[in-house]
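Visitor: Pasting a predicted model and its sequence here:
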Amino acid sequence: MVQPKQKEFAFSQKDFEQVRKRLLEITGISLADSKDSMVYSRLARRLRSLKLSTFVEYLRYLDTHPDETEQFINALTTNLTSFFRESHHFDILTEHLQQHPRHHTIWCSAASTGEEPYSIAMAAAEAFGRIDPPVSIIATDIDSQVLRTAQQAVYPLKHLDKMSIARKRRFFFKGKGPNQGKVKVVPELVKLIEFKKLNLLDKKWDIPSQLDIIFCRNVMIYFDKPTQVDVLGRMVKLMRPDGLYFAGHSENFNHMSSLLKPLGQTVYRPVR
């Protein structure tokens, strides 16, 4: 009979609860009970790196070393993304931009490794029929590590597997030599995007008002209801009355009808 593998570090339910509580305090993210294995595997790397023996020691270290907070957040935040994910949103975005031919300011509030903001930039280029469309995209994320990847604008070629040949040719350079198997987003699109680190729980956001569009997809599902109401309320105040708010397919804002009016397909308009 195969014996279960012994864990490198002891990890009790109390340890998990303490980690979960700390993440909630810092980021507003509420981890489900089922995430205990994920928490262990990701933070075990930090314990190993810091030569610590227990999770209690790690949390104590976190208290006395503020710079570790960034590593803690980076380890526990999830960054599932792809180009043109939930593709119907980009069809709606393109149509909206064509119907309102002016400059647009767009906030992508969970930029991750950059696929979403670059998809927004590509959709804008297609909507306006030019590689330098009149849009400004602010792309933020709580995870500094993924933002560094986003700013580099370099991706494995396989990440473009589901993209049309026309888009690949128009919006990417193909790597050669040591960069074989990689692609780089064209500089005209990169220039449209300002990447910055932002925690949605921060009391102040370095985000302009009169936003035309907000992409905040699959973010609110990690917050409890009071945090959702608080964050969403602040976002709505930054939007133009005719703005669009794009949410994730698994998010439901029926309990926030005073803030957002559903337009269908998880697209909303601010209530004024």
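Guide: On my side now, so go ahead.
Visitor: contacts and neighbour counts: CA atoms only from here.
Guide: Will do.
Visitor: any idea how far D67 lies from I73?
Guide: To I73, D67 is 11 Å away according to CA to CA, to the nearest Å.
Visitor: These two: who's more crowded?
Guide: Taking other CA atoms under 10 Å, D67 and I73 do not tie; I73 has more neighbours (17 against 10).
Visitor: The more buried one against R22, yeah?
Guide: No - assessed by CA atoms under 8 Å, I73 is found out of contact with R22, at 10.1 Å.
Visitor: try this one side by side with the last:
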Amino acid sequence: MTLSREASTPDFGEWAGVERDLELTDADFSRIRHLIYQRAGIVLAEHKREMVYSRLAKRLRQHGLIRFADYLSRLERQADSSEWEAFTNALTTNLTAFFREAHHFPLLAQHAQKQGGTLRVWSAAASTGEEPYSIAMALDEALDGRTRNVEVLASDIDTEALRRADAGVYALDQVRKLDDARVKRYFQRGRGQHEGLARIRPELRAMVRFLPLNLLAPSWPVEGSFDAIFCRNVMIYFDKPTQARILERFAPLLKPDGLLFAGHSENFSYITETFRLRGQTVYVRRPRS
């Protein structure tokens, strides 16, 4: 028996639009883009509209609102409201991993071994902590555990991400991507209700200091001099003038031979003359004339 085409073909329909219970107009999206740029320097592209809806819709529902316009008006009326923090956290992207862009860490280790006295490194977009803890591991290994005078400053605008970083607890799946020696040396395995989790060992945690910081703030609660600054995969969210201003502010916080590490898709060579490229996405400050 031969089935007809109609009988043998599954019933496929047209794509239906995603049903939304909240209203996000073009004007609302434009206001959101303007506010997050003012607050955090983040440039939201047009294609981020769905992301914006899904993340901010949670905030509206929590406040019992159905219109983005009402939520944004409330924000604008209350300049000091804690909701600004939630708004910024919601629109911040936290994509990170331990030893991401691995070629940077041997360079950091070599640089650390040449230095004397206090060694300071700043992770300027620390997210949930994988980067600053990777820095701390690399320094501990490079210095054979002699890290008494080592400090890793870890900052981020996203306070919720920093809270998770400060806790230093990660899913085992994240940690298992490291080699066994590092896992045993730097992590404690969870048991009982913490099964499936791993925690940074207290000795390594003590090397890192976490600090909420907005790179667009008129002043930063940090003091130089740093041996290295990691500012990776965050500049891509800023426009070129904002990038240039941040780089100019980094320069005096670095030691004369200090290193600036950028993300794999970032190129600072055409933004400022303050830094010159030394290696793959690694920069040094140009000597002052």
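Guide: That came in fine, so what should we check first? Quantities reported herein were computed from a predicted structural model and do not represent experimental measurements.
Visitor: Any idea what the TM-score comes out to?
Guide: The TM-score (TM-score structural alignment, normalised by the length of the first structure) is 0.97; 272 aligned residues with a CA RMSD of 1.2 Å.
Visitor: for the stretch 51-200 of the first structure, what spans make up the helices?
Guide: For the stretch 51-200 of the first structure, the helices defined by DSSP state H, counting those that start in this stretch occupy 55-64, 68-76, 88-99, 115-128, 144-152, 165-171, 187-190.
Visitor: Find the residue closest to the alignment partner in the second structure of K184 of the first structure in space, skipping its chain neighbours.
Guide: For K184 of the first structure, the aligned position in the second structure is R199, judged by TM-score structural alignment. Excluding the flanking residues, the one nearest R199 of the second structure by CA to CA, 6 or more residues apart in numbering is V169, at 4.4 Å.
Visitor: Check the gap between that neighbour and A112 of the second structure for me.
Guide: Taking CA to CA, one finds V169 of the second structure at 27 Å from A112 of the second structure.
Visitor: cool, E130 of the second structure as well?
Guide: Computed as CA to CA, the E130 of the second structure to A112 of the second structure distance reads 20 Å.
Visitor: Now stretch 91-99 of the second structure: buried residues?
Guide: L91, T92, A97, F98, F99 (16 or more other CA atoms under 10 Å).
Visitor: Now check the first structure for the residue matching the second one.
Guide: Following TM-score structural alignment, the counterpart assigned to T92 of the second structure within the first structure is T77.
Visitor: Could you pull up the residues touching that match?
Guide: With contacts defined as CA atoms under 8 Å, 6 or more residues apart in numbering, the neighbours of T77 of the first structure are D143.
Visitor: now swap in L44 of the second structure and tell me
Guide: R33, Y37, Y237.
Visitor: what does it align to in the first structure?
Guide: Aligned partner of L44 of the second structure by TM-score structural alignment: L31.
Visitor: TSV for the buried residues of stretch 91-99 of the second structure, including distance to E195 of the second structure?
Guide: Listed next are the buried residues of stretch 91-99 of the second structure as TSV, based on distance: CA to CA, whole Å:
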residue	distance to E195 of the second structure
L91	31
T92	29
A97	21
F98	20
F99	24
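Visitor: how far away is the residue nearest the centre of the second structure from A97 of the second structure?
Guide: By CA atoms, centre = their mean, the second structure has its centre lying nearest to S127, at 3.7 Å. Separation of S127 of the second structure from A97 of the second structure (CA to CA): 10 Å.
Visitor: What separation do you get for the counterpart of the residue nearest to the centre of the second structure in the first structure and V190 of the first structure?
Guide: In the first structure, the residue equivalent to S127 of the second structure is S112, according to TM-score structural alignment. Using CA to CA, we find S112 of the first structure at a distance of 15 Å from V190 of the first structure.
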